[in-house]
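Asker: Following is a predicted model, sequence given first.
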Amino acid sequence: MSAGSEHLKDEGTKGQTILAGGIAGLISRFCIAPLDVVKIRLQLQIHSLSDPASHSTVVGPVYKGTLSTMRAIVRQEGITGLWKGNIPAEIMYVCYGALQFTAYRTTTQFLAELDPYRLPPAAESFLSGAVAGGMATATTYPLDLLRTRFAAQGPEQIYKSLRSSVVEIAQQEGPAGFFRGCSAAVAQIVPYMGLFFTAYEGFRPVMAELDHLPFGTGDAAAGVVASVLAKTGVFPLDLVRKRLQVQGPTRTRYVHRNIPESNGVARTIMMILRTQGVRGLYRGLTVSLLKAAPASAVTMWTYERVLRILQETEVAAAY
């Protein structure tokens, strides 16, 4: 073992990493689906909450806060409304989780072999996380767009099924339609995943030493802290991504009928600043943090547990 490899943990085999990452993404997504729907609805809402007079011109619901938005969705669309877009999201999270952890593992192991020019641990974590996030996001982006469009649907059904949505977008918007806002997504996810894994790898050993955290929840606690820090830093790009994802011929048919026409990341940011101020770039941040914390906690806890089970099972089978 080289001197520089002492801080490299056992990431398991490639197959174990893919399976553990996929299971982690599947379970995490189902748990946080309602918060994700609420976040998307709030991000797409453009009218001022502090100016009741502006509500008279609104065509569609006026959401105020996480719990009230959740109650409004259940009342108007039924309990299943909180899981709109869950099918493409589940597929996305499984693929994303598998790709993310595989790319992270591969990049980490590659960087570990760069002795004597090896980067500091924090830099390795940042670079590995950025590469993993960028690759996973670009690959699964069409599913992310479909998730957003289904979650943005109100009582009116725009797309009847996942298959019909793919066919309609392909016919009406072409292949580029599946990648609306992708530049904002990659610009967001690269620093987000870099910051997340840097913070996670930094906090995980500290949390592991806290004896009062049961059942390996030190991994979950580290995931929560890392997620909150990273998500807050890049949130405006996440909001811009959602606004761009619902552009196209169906823009005026979603639950918020007055979503403005947007073209490009920079222009969308400038339009939001001009019409809604800086606060407009942080619509839905609270519920996003409420969602991101448990999502990251469940993801990292499940990933570490499943990976450990797979490793122990392989060792037991060898005997």
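Answerer: Structure received. Numbers count the residues shown, from 1 in each chain.
Asker: CA atoms for contacts and neighbours, from now on please.
Answerer: OK.
Asker: how about the helices of this protein, start to end?
Answerer: In the chain, helices defined by DSSP state H lie at 14-43, 66-77, 86-112, 121-152, 162-173, 182-208, 217-245, 265-276, 285-318, listed in chain order.
Asker: Can you lay out the ones you listed as TSV showing distance to L8?
Answerer: Shown next, in TSV, are these (distance: least, C-alpha to C-alpha, whole Å):
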stretch	distance to L8
helix 14-43	15
helix 66-77	40
helix 86-112	7
helix 121-152	9
helix 162-173	41
helix 182-208	11
helix 217-245	16
helix 265-276	38
helix 285-318	15
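Asker: Second structure for comparison follows:
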Amino acid sequence: MGVGHNETKNIASYKYMLAGGFSGAVTRAICQPFDVLKIRFQLQVESFHHQAGGKYRGLPQALSTIVREEGLGALWKGHVPAQSLSVVYGCVQFLSFEILSSQMSHLLVNGSRFPGGALHLSSDFLSGTLSSVVATVVSFPFDVVRTRLVAQGNQTKLYSGTLHAFLVIWKDKPLTLFRGLTPTLFQVAPQGGIQFSVYNALSKLLSSSKYFCSSPSPASSSNPQTVRPVLSPLGSLLAGSSAGLAAKVAIYPLDLAKKRIQVQGLDKARSEFGKTMQCHSLGDCLYKTWQRESYRGLYKGLLPSLLKAAVTSACHFTVYEQTLRLWTS
């Protein structure tokens, strides 16, 4: 990321990992309710219109229904595996991004005739794509368990908690822990590339304003082109939220398909939520969703997802950048 190219360039690699894990933990604690709402919307087959008979019909109604029927704690359902997912994902993603970005920048600068701006944009996109893929594969079992805990109702529970869910799934069919990995990789690869590219591009743009710039970076004799001023927390929030929104809109139907694939086999536990959908692959899920629910079905839960993406990305980048700044000040 941008910070990795300036004053934090020479800090130990484990600090990138710790900062990424810490930012993931803080972000997850704040944003988990958005995730619960998004998943419930994504898994609802019925329309959100009040005459369609669906359980949820909008953000305020869904929020009040969940709290009334399941208690306030239900907004943090699946928080333990979600927190584990965020910490592991954050550690692996930011560490691998800093390493890949550093190496790739040198390769592109030495072997290309393209302008510096295009080089850095390419480096950010490729590094963001690869680091997101690596982090996803490592942390994916936590994602499956989180989704299944959020998806099940209170009346018919298959899992009593995170550890119980892991044990039941492992005993029954271990590969279930990686169910939905293919659509997830199709999703996170471009999402990671877009997110890091937009964030770093906006960072350089906002750094010209005194309102968003914290302090100038020290010059780097080895690679002066990578030097840029450091964003203030407000600048990081603005750049991070914009990057999250851009990335989420671009890949949202793939995220919806992933969630529906992950809960296959949970029909009984989801009986209180209405109809269920049987699908066997990414293409099958997207086609059936389009056929039965029209193009709007592919964007169910988009509003809470966008709210979550903006807040999550803003928190993630801001906490990460400011944590590294503390270590280098």
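Answerer: Structure's in. What do you need? In this text the structure is predicted, and so the values were computed from the model without any measurement.
Asker: Mind checking the TM-score on these two?
Answerer: With the length set by TM-score structural alignment, normalised by the length of the first structure, the two chains reach a TM-score of 0.89; 298 aligned residues with a C-alpha RMSD of 1.7 Å.
Asker: picking that back up, of the helices of the first structure, give the one that comes closest to T252 of the first structure.
Answerer: Smallest distance to T252 of the first structure across those (C-alpha to C-alpha): 11.0 Å, for helix 121-152.
Asker: Which strands or helices does the closest one pack on?
Answerer: Applying 3 or more C-alpha pairs under 8 Å, 6 or more residues apart in numbering; DSSP states H and E, one finds that helix 121-152 of the first structure contacts helix 14-43, helix 86-112, helix 182-208, helix 217-245.
Asker: Against the second structure, what's the mean shift for that helix, could you check?
Answerer: Superposing on the second structure and averaging over aligned pairs (mean C-alpha distance after the TM-score superposition for the first structure), helix 121-152 of the first structure comes out at 0.6 Å.
Asker: between that helix and helix 182-208, what angle do the directions make?
Answerer: Counting by axes from the mean of the first three to the mean of the last three C-alpha atoms, to 10 degrees, helix 121-152 of the first structure lies at 120 degrees to helix 182-208.
Asker: what range in the second structure matches helix 121-152 of the first structure?
Answerer: Counting by TM-score structural alignment, helix 121-152 of the first structure lines up with residues 120-151 of the second structure.
Asker: What separation do you get for A98 of the first structure and Q16 of the first structure?
Answerer: 10 Å (C-alpha to C-alpha, to the nearest Å).
Asker: Compare these two (neighbour count), which wins?
Answerer: Between A98 of the first structure and Q16, counted using other C-alpha atoms under 10 Å, A98 has the larger neighbour count: 25 against 21.
Asker: Please pull up the equivalent of that one in the second structure.
Answerer: The pairwise alignment with the second structure assigns A98 of the first structure to C91, based on TM-score structural alignment.
Asker: Touching, that match and Y14? I think so.
Answerer: No. Applying C-alpha atoms under 8 Å, one finds C91 of the second structure not in contact with Y14, separated by 9.0 Å.
Asker: what's near enough to touch I91 of the first structure?
Answerer: By C-alpha atoms under 8 Å, 6 or more residues apart in numbering, the contact list for I91 of the first structure reads L26, L143.
Asker: How many residues are close by N110 of the second structure?
Answerer: 9.
Asker: same check, this time on I18 of the first structure
Answerer: For I18 of the first structure, the tally of surrounding residues (other C-alpha under 10 Å) stands at 25.
Asker: Please name the residues that touch it.
Answerer: Contacts of I18 of the first structure by C-alpha under 8 Å, 6+ apart are G97, A98, L99, F101, T102.
Asker: And the last one, how far from A293 of the first structure?
Answerer: In this structure, T102 of the first structure lies at 22 Å from A293 of the first structure, with C-alpha to C-alpha as the measure.
Asker: ok, so what distance separates the alignment partner in the second structure of I272 of the first structure from L206 of the second structure?
Answerer: Using TM-score structural alignment, the equivalent of I272 of the first structure in the second structure is T289. For T289 of the second structure, the distance to L206 of the second structure (C-alpha to C-alpha) stands at 40 Å.
Asker: now Q32 of the second structure
Answerer: In this structure, Q32 of the second structure lies at 29 Å from L206 of the second structure, with C-alpha to C-alpha as the measure.
Asker: hmm, back to that, which neighbours do A98 and Q16 of the first structure have in common?
Answerer: By C-alpha under 8 Å, 6+ apart, A98 of the first structure and Q16 have no common neighbours.
Asker: Let's have the helices and strands packed on helix 121-152 of the first structure in CSV, adding distance to T137 of the first structure.
Answerer: As requested, those are exported to CSV (distance: least, C-alpha to C-alpha, whole Å):
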stretch, distance to T137 of the first structure
helix 14-43, 13
helix 86-112, 7
helix 182-208, 7
helix 217-245, 12
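Asker: so which of these gets nearest T66 of the first structure?
Answerer: Among these, the nearest to T66 of the first structure by C-alpha to C-alpha is helix 14-43 (6.6 Å).
Asker: And L324 of the second structure? What does it align with in the first structure?
Answerer: Using TM-score structural alignment, the partner of L324 of the second structure in the first structure is L307.
Asker: I'd say that match and T13 touch.
Answerer: No. The pair L307 of the first structure / T13 is not scored as a contact, 9.3 Å apart, by C-alpha under 8 Å.
Asker: Neighbour count: the two, which is higher?
Answerer: Shown here are L307 of the first structure and T13; by other C-alpha under 10 Å, L307 has more neighbours (24 against 13).
Asker: That one: what's its closest spatial neighbour, skipping adjacent residues?
Answerer: In space, and not counting its chain neighbours, L307 of the first structure is closest to A20: 5.4 Å by C-alpha to C-alpha, 6 or more residues apart in numbering.
Asker: okay, now the one you found: neighbour count?
Answerer: Neighbourhood size, A20 of the first structure [other C-alpha under 10 Å]: 28.
Asker: could you list every residue that touches it?
Answerer: A98, T302, Y303, E304, V306, L307.
Asker: Next: S197 of the second structure.
Answerer: The neighbours of S197 of the second structure, taking C-alpha under 8 Å, 6+ apart as the test, are L121, D124, F125, G128, A243.
Asker: And it, how far from S203 of the second structure?
Answerer: Counting by C-alpha to C-alpha, the gap from S197 of the second structure to S203 of the second structure is 10 Å.
Asker: and if you look at V87 of the second structure?
Answerer: Distance, V87 of the second structure to S203 of the second structure, by C-alpha to C-alpha: 24 Å.
Asker: Over to H50 of the second structure?
Answerer: With distances taken as C-alpha to C-alpha, H50 of the second structure is found 43 Å from S203 of the second structure.
Asker: Please apply the same query to L303 of the second structure.
Answerer: Taken as C-alpha to C-alpha, the span from L303 of the second structure to S203 of the second structure is 25 Å.
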